[in-house]
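In: any chance you can model this:
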Amino acid sequence: MLVVGSLLLFAVVVLAASALLTWRLGRTIEKENPPVGRLIDTGPARIHLVDLKPEAPAPTDVPSAGAPPAVLLLHGANVQHTDMRVALGDRLARRLRVLLPDRPGQGWSGEGGPEVSDPGHQVALIRTAVETVGAGPLIVVGHSLGGLIALRYALDEPGAVKGLVLINPTTHPRPGGLPWFQRVAEVLFVGPLIWTVLLPATLPMMDRLVTRLFRPEPPRRDYAARTALALALTPRRFRNSMTEYSDLRDHLVAVAPRYPDVTVPTVVVVAEADPIVPAALHGEVLAKVLPHGRLVRIPAAGHMAHHRHAEVIAAEIERLAGLPPA
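Out: Here you go, the predicted model:
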C-alpha cells in the first residue's frame, strides 16, 4: 500500500512539474511570436488578420476590369497564417492584396465558442473580419483543411467569392473511418496530456515533425522558425486542432453532397505523392463534381506543395485573379 501511495505521489509531482514547464514554455513561445496583424472583434471572437497591400495596383488582362480581387489565404491544421504567408503570401503581395487570417482557434484568433471545428462557424468569423477591412471580391485559397473552409466560404458566401484555388484539400471522409489508434490518440491528446507533457515532449522532435509534413520531398530547413510552428503546439491551440480532427468526418459527410453547388472557377492542385491527404481520396474526387473545376497535378510532390512548388501555385492564383503572367 505504501508503495502504491508513493507511486501515485510521484506521478502527481511529475505531472505538476510538467504542467508548470508547459505553462512557462507556452508563455515564452507566445512572447517570441506576438500578433503582427489586426485583432478584429467579430462578436463571438477576435480574429487575427494580416492585410498585405501591393505598392501599386497590378494591371489585369481585362481592360476596364478595375482592381483585381483580393486573395484570402486559409491555412491548414496545426499551423497558423505564417504557413501561408511564408509559402505564398509575400510572393503574391507584390501584385495583389493578400489577406491572411489565423483560422478560429489557431494563432492569435479566438475560438468563438465550442463550435470552433464547424467550417460554417469559421467562415462566418473570417467573413466578418474580411468585411471589416473592406476587402472583396475574393479569390479564396485553402491548403489541406483550409481547403474545406474555402469550399464552405464559396457555398455560404457565393457573392463574395470570384474563384477558388484548393491545394491538397481535405474534402471527403476517409472510407471506413479513422483507424482505432488514431481515435485513441485524439482522446488522450484532448485530455490531461495536452496540458502537461505534450509541449515539452514535442519541441525536441520539431525537425522530425517538419520532415513528416513535407515527405516525400525534403523539408525547408527554416520552416519551423519562419512559421512559428511551436505556437501551434501550445495547449489551447493544439486542443483546437484535435477537436477539428475528431469532428472532421461528420463535417465532411455533411458538406460533400453540396460540392456541385460551387459554381465559381476552381483550381484543384493535387500533389501526386501526398501521403497525408491522398489525391485519389480527396482532390481528384472533388474535381470531378465541380461544374467549373480544373485539376492541376504536381508529380512527386508532397503535402506541403505550396512551399516546394510555390511559383506554379502562385501563377494559378494570379491567372484566376485576371493578372497577366509576371
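In: every contact and neighbour count from this point should use C-alpha atoms.
Out: OK.
In: contact partners for Ala279?
Out: 168, 270-272, 285 (Cα atoms under 8 Å, 6 or more residues apart in numbering).
In: one more time with 7 Å
Out: If you count contacts by Cα atoms under 7 Å, 6 or more residues apart in numbering, Ala279 has them with 168, 270-272.
In: distance of Leu295 from Ala129?
Out: According to Cα to Cα, to the nearest Å, Leu295 and Ala129 sit 30 Å apart.
In: can you tell me the element the nearest residue to Arg183 once chain neighbours are set aside falls in?
Out: Once flanking residues are discounted, Arg183 sits nearest to Ser246: 7.7 Å by Cα to Cα, 6 or more residues apart in numbering. Ser246 is part of helix 235-255 when elements are defined by DSSP states H and E.
In: give the buried residues for that helix.
Out: Going by neighbour count (16 or more other Cα atoms under 10 Å), the buried part of helix 235-255 is 235-246, 248-249, 251-252, 255.
In: now for the residue lying closest to Glu115 once chain neighbours are set aside, how many residues are close by?
Out: Excluding its sequence neighbours, the residue lying closest to Glu115 (Cα to Cα, 6+ apart) is His121, at 6.9 Å. A count of nearby residues for His121, using other Cα atoms under 10 Å, gives 18.
In: could you confirm His121 falls within a helix?
Out: Yes: using DSSP: H, G, I helix; E, B strand; the rest coil, the assignment for His121 is a helix.
In: ok, now how distant is it from Gly159?
Out: To Gly159, His121 is 18 Å away according to Cα to Cα.
In: want to put them side by side, so please do this one too:
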Amino acid sequence: MLGLYVLGGAVAAWGLSHLRATQRTRAAEAAFPPEGRFVEVDGTRVHYVTRGKGPDVVLIHGMSGNLRDMTFSLMDRLAQDYRVTAFDRPGMGYTDSLHEGGETLVEQATLLMKASRALGLAQPVVMGQSYGGSVALAWAVEFPETLSALVLVASPSHPWDGGMSWLYRINSHRVLGPMAIPFEAAWVPKGYIKKAIAGVFNPQDMPPGYDAHIGADLTIRPGALRANALHRAGLLDQISAQAQRYSALAMPIELIHGNADDTVPLHIHSEPLATKRPNAHLTVLEGIGHMPHHAREGAVVEAVHRAHRRAVRS
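Out: Predicted coordinates for the structure are as follows:
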C-alpha cells in the first residue's frame, strides 16, 4: 500500500511539473517572441535576423543560448559595414529540431548553410562563438566553397580530456533525461538562471541589460534543455573526428580567444589550430574569459574586418 502511495505521489508530481513547465514555456515565448523571420529548409523552420547592407556575415551562437546573444550589441555594430544574419541553431531559440537524437555539428552546419543559400547570402564570412564556432568549423570542412572566411571566437576545435557535468549527463540520457527535464523546466529558480548566465562571463562582469535581453527563460523550455544536452553529449566525439580534416581548410581563419577562458581553454583549442594552419591568425586577449564578443566587442569586429579583407585579397 505504501508503494502505491509513493507511486501515486510521484505521478502527481510529474504531472504537476509538466503543467508548470508548459506554463513557463508559454510565458517565456510571450515575453521573448521571435525577433526575426523564418526560412524553411527541407521542411525545417529556421529562425533568423538580418540587419545592415554590404558583404554577408553570418553569426552562430553558442551553447545554451540563442541568436539574441548576437543581437544584444555585436550585430548592430557589424551591420554598419555588412549585411549580418544571425541564426538560431536547431532546437534552440525558435529554430525547429531536425530529430530527437540531438543534431550533430555537421547536421547543424548543413541546415544553416542551406538556410543561408535560401536567403541569397553570398559566400559569407561565418563567425561562431564557443559551440557555434564548432558548427562554423563543420560548415567550413563540409562546404568550403560556400563561405569566404571563418572567425572563431573562444571555440572548441580539438579533443580534450574530461567529461560532462552531471546535469548534461542526466539531461542527455535516453531514460533519465525525459524524466528529469520536466522537473527542471518547472522548478529551476530564476535566480539560479541569472547566476549561471553571469558565470559564463567570468572573470568579467555580465554587461548591464544582457540578462533582460537574452531571453534566458527560452533555454529552460523542455525541448531546448534536451537539445542542448544532446549537443553537448556528442561534441567531443564529433570534434575528434572533425579535427582530422582541418588540413584541407584553405580559407582565411581569424581566431579570437581570451587567455582567462576556463570554459574552452586557449591552449587546447585556438593555439593548436593556429599552429597547424598557416592561414589561421590568432588574437589572444589578455585577461578575457569566454565571452570576447561582449567583453572585447571591438576586437571581434576587427577580426571580421580582417577576415573579409583577407578573403577579398585571396
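In: hmm, back to that, next, work out how far apart the counterpart of the residue nearest to Arg183 of the first structure in the second structure and Gln108 of the second structure are.
Out: Applying TM-score structural alignment, one finds that Ser246 of the first structure aligns to Ala233 in the second structure. Counting by Cα to Cα, the gap between Ala233 of the second structure and Gln108 of the second structure amounts to 15 Å.
In: Arg117 of the second structure too?
Out: Distance from Arg117 of the second structure to Gln108 of the second structure, by Cα to Cα: 14 Å.
In: compare these two (neighbour count), which wins?
Out: Gln108 (23 against 15).
In: what's the more buried one in contact with, if anything?
Out: By Cα under 7 Å, 6+ apart, the neighbours of Gln108 of the second structure are 89-90, 135.
In: what does Leu145 of the first structure give?
Out: Counting by Cα under 7 Å, 6+ apart, Leu145 of the first structure touches 76-77, 169-170.
In: run the last query once more with 6 Å
Out: Neighbouring residues of Leu145 of the first structure by Cα atoms under 6 Å, 6 or more residues apart in numbering: 76-77, 170.
In: and which of these is nearest to Tyr259 of the first structure?
Out: Thr170 (12.6 Å; Cα to Cα).
In: what's the local residue count around that closest one?
Out: 27.
In: ok so, going back, neighbour-wise, which of Leu295 and Ala129 of the first structure wins?
Out: Ranked by neighbour count (other Cα under 10 Å), Leu295 of the first structure and Ala129 place Ala129 first, with 23 against 16.
In: related to what we said a few turns ago, now the match of Ser246 of the first structure: how far from Leu137 of the second structure?
Out: Here the distance between Ala233 of the second structure and Leu137 of the second structure works out to 18 Å (Cα to Cα).
In: next: Ala10 of the second structure.
Out: Taking Cα to Cα, one finds Ala10 of the second structure at 44 Å from Leu137 of the second structure.
In: more neighbours: those two, which one.
Out: Here Ala10 of the second structure and Leu137 are compared on neighbour count by other Cα under 10 Å; more neighbours surround Leu137, at 31 against 12.
In: related to what we said a few turns ago, which of the contacts of Leu145 of the first structure map to contacts in the second structure?
Out: Using both residues aligned by TM-score structural alignment, their matches' Cα atoms under 6 Å, the second structure keeps these contacts from those: 76-77.
In: how about TSV for the contacts of Leu145 of the first structure, with secondary structure and distance to Met205 of the first structure added?
Out: Shown next, in TSV, are the contacts of Leu145 of the first structure (DSSP: H, G, I helix; E, B strand; the rest coil; distance: Cα to Cα, whole Å):
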residue	secondary structure	distance to Met205 of the first structure
Gly76	coil	20
Ala77	coil	18
Thr170	coil	26
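In: which one of the contacts of Leu145 of the first structure is nearest to Gly26 of the first structure?
Out: Nearest to Gly26 of the first structure out of the contacts of Leu145 of the first structure is Ala77 (Cα to Cα; 18.7 Å).
In: after the helix holding Ser246 of the first structure, which helix or strand is next?
Out: Sequence-wise, the next helix or strand downstream of helix 235-255 of the first structure (DSSP H and E) is strand 266-271.
In: in the second structure, which residue is most central in space?
Out: Geometric centre of the second structure, nearest residue: Gly62, 2.1 Å, by Cα atoms, centre = their mean.
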